[in-house]
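Chemist: sequence unavailable; structure follows:
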């Protein structure tokens, strides 16, 4: 846990998880909002990143817009967990991997430029581990923002609404990959980004603004390492909600304080019947269960079959894979 956060550190981490200023000197605006100097703002956030509090400064993308992704799981024998997790984490397209409390115990997100890439990743994992892979594609997102307040379950600024998307240009893929990998925490991060991609600073800013307007980028700002910040009791909760009930229940569940992700996924009949998913991030197991109890009641999920999968260990956390290299290989 990062223990030495002062009030300014916490304010920076809370405020700039989204809405990062799209201007040539974004840290001037950030500094002015907190009564500090531009250099101090850069130094503080660079220090927090070096200490593991910040995963990256960058973007989260709406799933299956810039590329493809799926949630997947395997049931690894206890004595093979480290081996299997290593094989899964070695895949460049796997951007998140966790050990969770369930017979299906290693959960991961496989991403890629297209569904064929994701399928190939899953096939290699199945072959390497000798285990069946549970493939649970996203059907409908209700909240994919994954921002949360450090001080508790106070309301956060609302995520971008989920609606109809416009088209994206093929040449935006390299830009989106760079944003998911992370911006440099420097006085002019968009100038650094533009130089790396062969475009000017103003062009980079304009293209990012367009991707936000199209809702391809769901959030631009600080991506935090919640475990390092004391949010160590995190649970994926799944419900067996019939298709007819998803429309009403999903948005209510997504709106509950403490629910940091909410979406519908395709079930696997006879194996995994759950259709509605939520993530709860909390500082203790009792707190997480209190959030779950309130959310369950508010969303009308009492009595609906459910499973609660607390995370035990994080194996991998990074941005999604969305772009191919010029030679045809996906970007690592």
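Modeler: Thanks, I have it. Note that this is a predicted model, so its numbers are computed, not measured.
Chemist: switch to C-alpha atoms for all contacts and neighbour counts from now on
Modeler: OK.
Chemist: how about the helix or strand in which residue 10 is found: buried residues?
Modeler: With elements taken from DSSP states H and E, the one containing residue 10 is helix 7-15. Within helix 7-15, the residues that qualify as buried are 11-15, counting by 16 or more other CA atoms under 10 Å.
Chemist: which outside residues touch that helix?
Modeler: 34, 44-45, 148-150, 222, 224 (CA atoms under 8 Å, 6 or more residues apart in numbering).
Chemist: helices of the stretch 101-250 of the chain, residue ranges please.
Modeler: 115-129, 173-181, 189-197, 201-213, 243-254 (DSSP state H, counting those that start in this stretch).
Chemist: can those helices go into JSON lines with extra columns for distance to residue 51?
Modeler: Formatted as JSON lines, the helices of the stretch 101-250 of the chain follow (distance: least, CA to CA, whole Å):
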{"stretch": "helix 115-129", "distance to residue 51": "31"}
{"stretch": "helix 173-181", "distance to residue 51": "18"}
{"stretch": "helix 189-197", "distance to residue 51": "20"}
{"stretch": "helix 201-213", "distance to residue 51": "28"}
{"stretch": "helix 243-254", "distance to residue 51": "31"}
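Chemist: most packed of those?
Modeler: helix 173-181 (a mean of 21; mean count of other CA atoms under 10 Å).
Chemist: quick one, that one and helix 189-197 angle?
Modeler: For helix 173-181 against helix 189-197, the angle by axes from the mean of the first three to the mean of the last three CA atoms, to 10 degrees is 130 degrees.
Chemist: how far does helix 173-181 sit from the chain's center?
Modeler: 15 Å (CA atoms, centre = their mean, to the nearest Å).
Chemist: against which helices or strands is it packed?
Modeler: Under the contact criterion of 3 or more CA pairs under 8 Å, 6 or more residues apart in numbering; DSSP states H and E, helix 173-181 touches strand 54-61, helix 189-197.
Chemist: show the subsequent helix or strand relative to the helix holding residue 10.
Modeler: Downstream of helix 7-15, the next assigned helix or strand under DSSP H and E is helix 26-34.
Chemist: buried sites along that following helix?
Modeler: For helix 26-34, by 16+ other CA under 10 Å, it's 26-31.
Chemist: redo those residues as CSV? Include distance to residue 324.
Modeler: Shown next, in CSV, are these (distance: CA to CA, whole Å):
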residue, distance to residue 324
26, 29
27, 31
28, 34
29, 34
30, 34
31, 36
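Chemist: structure B:
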């Protein structure tokens, strides 16, 4: 299949809809790719081939679950101050950890930022301590304290307001913690961390690998979506490959008593793709309110950020903007020991 830059596709084309419309609301039916094909005017096989092609080329990370932070285990944003001449080597060591799912260079003295996930806080600390010991770099560990808007995907059409409003009551202000899971659910979720196999009967396929029948797999996933343990289930795109390369982490040091109110207000702006409150790490990191703004052009992202900050009066507080540089790793979070290999076909 010819590779066409997704952002150049007509928003009414089948290819655009495959990338954009199924980032959430994935069909919980035995043959989901056939249902998607019916909706967009393609055969089941054509849909499968396109998704497999996009996974191979890196446009799509996986088709699968995005789990709510801290519901399956422990996680934190971690930063290292790495001598520039050692950045490649240290980044490679960090990316080698299965529990690291995002690893980016950023414009700051703390120039390497990664997201670490583990089964519990002790395992997370062991992972970070191992990285510190191997690299000689002190780590800032910034656990999530309150989420306002996290991972609803990238609306490539620019019409994201409806999705934001639909999920706001379930997401905004959440402080959920890890839950105990029966072994049946743990096995399934561990396997799903790699993504759903891209095949005609994917639920049956993943069920065979963990000893569950198709109906039970669908029921467990449906229940997890209703409960919020799974934030969304669908196509997980890689924004760099979609031309969304200006990635700014915007941070403020706001009084703790104002953080929740300001975070909820900040999360409502369409340009904000992620928003949360994290613990400070004094004296090196005083900031507690975070948001991400993604776009195609750096100047546009900065203009969005400045307008949002002006509207809320945020720049009365100490602040910083950290644009990303190189991306060393981007994958799904691994809270649980990886389940049986599911593959894509």
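Modeler: Yes, it's here. These numbers were taken from a predicted model, which means no experiment stands behind them.
Chemist: kindly provide the TM-score of these chains.
Modeler: TM-score of the superposed chains, computed with TM-score structural alignment, normalised by the length of the first structure, equals 0.93; 325 aligned residues with a CA RMSD of 1.9 Å.
Chemist: still on that earlier bit, of all the buried residues of helix 26-34 of the first structure, which comes closest to residue 288 of the first structure?
Modeler: Of all the buried residues of helix 26-34 of the first structure, residue 288 of the first structure sits closest to residue 30, with 31.6 Å by CA to CA.
Chemist: relative to residue 241 of the first structure, how far out is that closest one?
Modeler: Here residue 30 of the first structure is placed at a distance of 43 Å from residue 241 of the first structure (CA to CA, to the nearest Å).
Chemist: got it, and residue 213 of the first structure?
Modeler: Using CA to CA, one gets 32 Å for the distance from residue 213 of the first structure to residue 241 of the first structure.
Chemist: contacting residues for the residue sitting nearest the centre point of the second structure?
Modeler: The centroid of the second structure falls nearest to residue 151 when counting by CA atoms, centre = their mean (5.2 Å). Neighbouring residues of residue 151 of the second structure by CA under 8 Å, 6+ apart: 66, 231, 273-274.
Chemist: most neighbours among those residues, which one?
Modeler: Neighbour tally across those (other CA atoms under 10 Å): the maximum, 25 neighbours, falls on residue 66.
Chemist: so what corresponds to that one in the first structure?
Modeler: Matched by TM-score structural alignment, residue 66 of the second structure corresponds to residue 60 in the first structure.
Chemist: tell me who's in contact with that match.
Modeler: Neighbours of residue 60 of the first structure in contact, by CA under 8 Å, 6+ apart: 145, 180, 217-220, 319.
Chemist: how about residue 252 of the first structure, nearest residue that isn't a chain neighbour?
Modeler: residue 299 (5.1 Å; CA to CA, 6 or more residues apart in numbering).
Chemist: for that neighbour, give its distance to residue 144 of the first structure.
Modeler: 17 Å.
Chemist: higher neighbour count, the two?
Modeler: residue 144 (23 against 17).
Chemist: ok, now how distant is the more buried one from residue 186 of the first structure?
Modeler: Counting by CA to CA, the gap from residue 144 of the first structure to residue 186 of the first structure is 27 Å.
Chemist: same question, residue 148 of the first structure
Modeler: 24 Å.
Chemist: again with residue 5 of the first structure
Modeler: 21 Å.
Chemist: likewise residue 264 of the first structure?
Modeler: In terms of CA to CA, residue 264 of the first structure sits 38 Å off from residue 186 of the first structure.
Chemist: okay, these two: which has more neighbours?
Modeler: residue 264 (24 against 18).
Chemist: quick check, the more buried one in a strand?
Modeler: Yes. Counting by DSSP: H, G, I helix; E, B strand; the rest coil, residue 264 of the first structure is part of a strand.
Chemist: what's the match for it in the second structure?
Modeler: Using TM-score structural alignment as the criterion, residue 264 of the first structure maps onto residue 277 of the second structure.
Chemist: how many other residues sit next to residue 182 of the second structure?
Modeler: Using other CA under 10 Å, residue 182 of the second structure is surrounded by 8 other residues.
Chemist: please pull up the equivalent of it in the first structure.
Modeler: Using TM-score structural alignment, residue 182 of the second structure pairs with residue 170 in the first structure.
Chemist: I'd like the distance between its match and residue 177 of the first structure.
Modeler: 12 Å.
Chemist: got it, and residue 108 of the first structure?
Modeler: Residue 108 of the first structure is 19 Å from residue 177 of the first structure, by CA to CA.
Chemist: again, but for residue 31 of the first structure
Modeler: 27 Å.
Chemist: again, but for residue 37 of the first structure
Modeler: 31 Å.
Chemist: and what of residue 55 of the first structure?
Modeler: Counting by CA to CA - residue 55 of the first structure and residue 177 of the first structure are separated by 15 Å.
Chemist: contacting residues for the aligned partner of residue 248 of the first structure in the second structure?
Modeler: Under the alignment by TM-score structural alignment, residue 248 of the first structure pairs with residue 261 in the second structure. Residue 261 of the second structure makes contact with no residue, according to CA under 8 Å, 6+ apart.
Chemist: wait, residue 180 of the first structure touches residue 223, no?
Modeler: No. The pair residue 180 of the first structure / residue 223 is not scored as a contact, 9.9 Å apart, by CA atoms under 8 Å.
Chemist: so how far is residue 240 of the first structure from residue 269 of the first structure?
Modeler: Counting by CA to CA, the gap from residue 269 of the first structure to residue 240 of the first structure is 11 Å.
Chemist: how about residue 253 of the first structure?
Modeler: Where residue 240 of the first structure is concerned, residue 253 of the first structure sits at a distance of 14 Å (CA to CA).
Chemist: same deal with residue 111 of the first structure?
Modeler: 25 Å.
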